[in-house]
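Engineer: this one's structure only:
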């Protein structure tokens, strides 16, 4: 998000973009909101992982303890799945924002939009790996299927947009 916001900032007062001021300010506001959401989900990822570690350390001395532990572990893996799935949603929104700026901002810093698109795509794919590894520990098939469908839909939407943004950036640079 920092690169996308930097490009907006460097375009905002540039000659020739005076008529784009409101659009750029809106993009900066959306970028700030996404940045805060990224920070929140990163913090939550650490928190839910800590809870998972605690649940794995619960006693399993007898059947009652084993049942309590099993329930806590499953709940923890569920939360450890939902957080990176949320990260994927935020990445998708950020990719959409980035894509809408390519070709409409300061061409001298357009490469940063390409880098942002690729970085966001990689972050999204990395979050997907975390979703998949956590789903592999869950017994709830309906939940697994729902998360898989959601994650695959997010990837199907955002990955091509990120790639198109990257290719559009190359075109803008090479046609200068």
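Structural biologist: In hand now; what should we look at? Note that the structure is predicted; figures quoted are calculated from it, not measured.

Engineer: going forward, measure contacts between C-alpha atoms and count neighbours the same way
Structural biologist: Noted.

Engineer: from what I can see residue 5 touches residue 29, true?
Structural biologist: No: shown here, residue 5 and residue 29 do not form a contact pair, counting by CA atoms under 8 Å, at 9.0 Å.

Engineer: Comparison target, given below:
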């Protein structure tokens, strides 16, 4: 499994002539790293002097956020694997024989299944990554002040995850025959991109104001 590789091994595999893992898996990895960074900020906050001064509602929000980002971190690591598996499955489908009507039909169905997964997984990455922003807002507003830059890096990684996943969706949209579905997906991606950029900029403005 990719997530079991050492960092150096993973980077070498990524840079090899193998087409997978590729950008889709890295988008998911970016989201996992964003989750882990947010987790670090919360872990550096809970139990500290400033944390103890917060009202219970704020403490609960921080505690809950830590729990959620840890779940997301694991989820995105699994999506790293799934994205690579989906791509390899699609490539395998294209190599299936097409000498008879039955083989042609089997190949067509396998390609459709592979292409559906190649759209579904990055969409899941993009939408799930976007859901990390509220937790990062909490990290920025209430987290350990010495780790506010780490929360900013987490926000940047979320934006990278969303953009990277959307690029993978858009390249696979070309294989969709249903024009309405194609337009719907593209609009969904464009809307998600805009919202993601807006949220990231809001977070960066807060961070910049606290660093002045």
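Structural biologist: Ah, there it is. No experiment lies behind these values; they were computed from the predicted model shown.

Engineer: Send over the TM-score of the superposed chains.
Structural biologist: For this chain pair, the superposition-based TM-score is 0.90 by TM-score structural alignment, normalised by the length of the first structure; 174 aligned residues with a CA RMSD of 1.6 Å.

Engineer: Identify the residue of the second structure aligned to residue 5 of the first structure.
Structural biologist: Aligning on TM-score structural alignment places residue 5 of the first structure opposite residue 39 in the second structure.

Engineer: What of residue 61 of the first structure?
Structural biologist: Residue 61 of the first structure maps onto residue 99 in the second structure, by TM-score structural alignment.

Engineer: any idea how far that match is from residue 92 of the second structure?
Structural biologist: 16 Å (CA to CA, to the nearest Å).

Engineer: Which one's more surrounded, the two?
Structural biologist: Between residue 99 of the second structure and residue 92, residue 92 has the larger neighbour count (other CA atoms under 10 Å), namely 14 against 8.

Engineer: Around residue 34 of the first structure, count how many other residues there are.
Structural biologist: When neighbours are counted by other CA under 10 Å, residue 34 of the first structure comes out with 18.

Engineer: In contact with it: list those residues for me.
Structural biologist: 1, 90, 93, 94 (CA atoms under 8 Å, 6 or more residues apart in numbering).

Engineer: For residue 139 of the second structure, see how far away the equivalent of it over in the second structure is.
Structural biologist: Under the alignment (TM-score structural alignment), residue 34 of the first structure pairs with residue 72 of the second structure. According to CA to CA, residue 72 of the second structure and residue 139 of the second structure sit 15 Å apart.

Engineer: Comparing stretch 187-202 of the second structure with the first structure, how large is the average distance?
Structural biologist: Following superposition, stretch 187-202 of the second structure is found to deviate from the first structure by 1.7 Å on average (mean CA distance after the TM-score superposition for the first structure).

Engineer: thinking again about what came up before, and what about the match of residue 61 of the first structure, helix, strand or coil?
Structural biologist: coil (DSSP: H, G, I helix; E, B strand; the rest coil).

Engineer: Tell me the residue in the second structure aligned with residue 46 of the first structure.
Structural biologist: Residue 46 of the first structure maps onto residue 84 in the second structure, by TM-score structural alignment.

Engineer: neighbours around that match, how many?
Structural biologist: Should you count by other CA under 10 Å, residue 84 of the second structure turns out to have 22 residues around it.

Engineer: Thanks a lot, catch you later.
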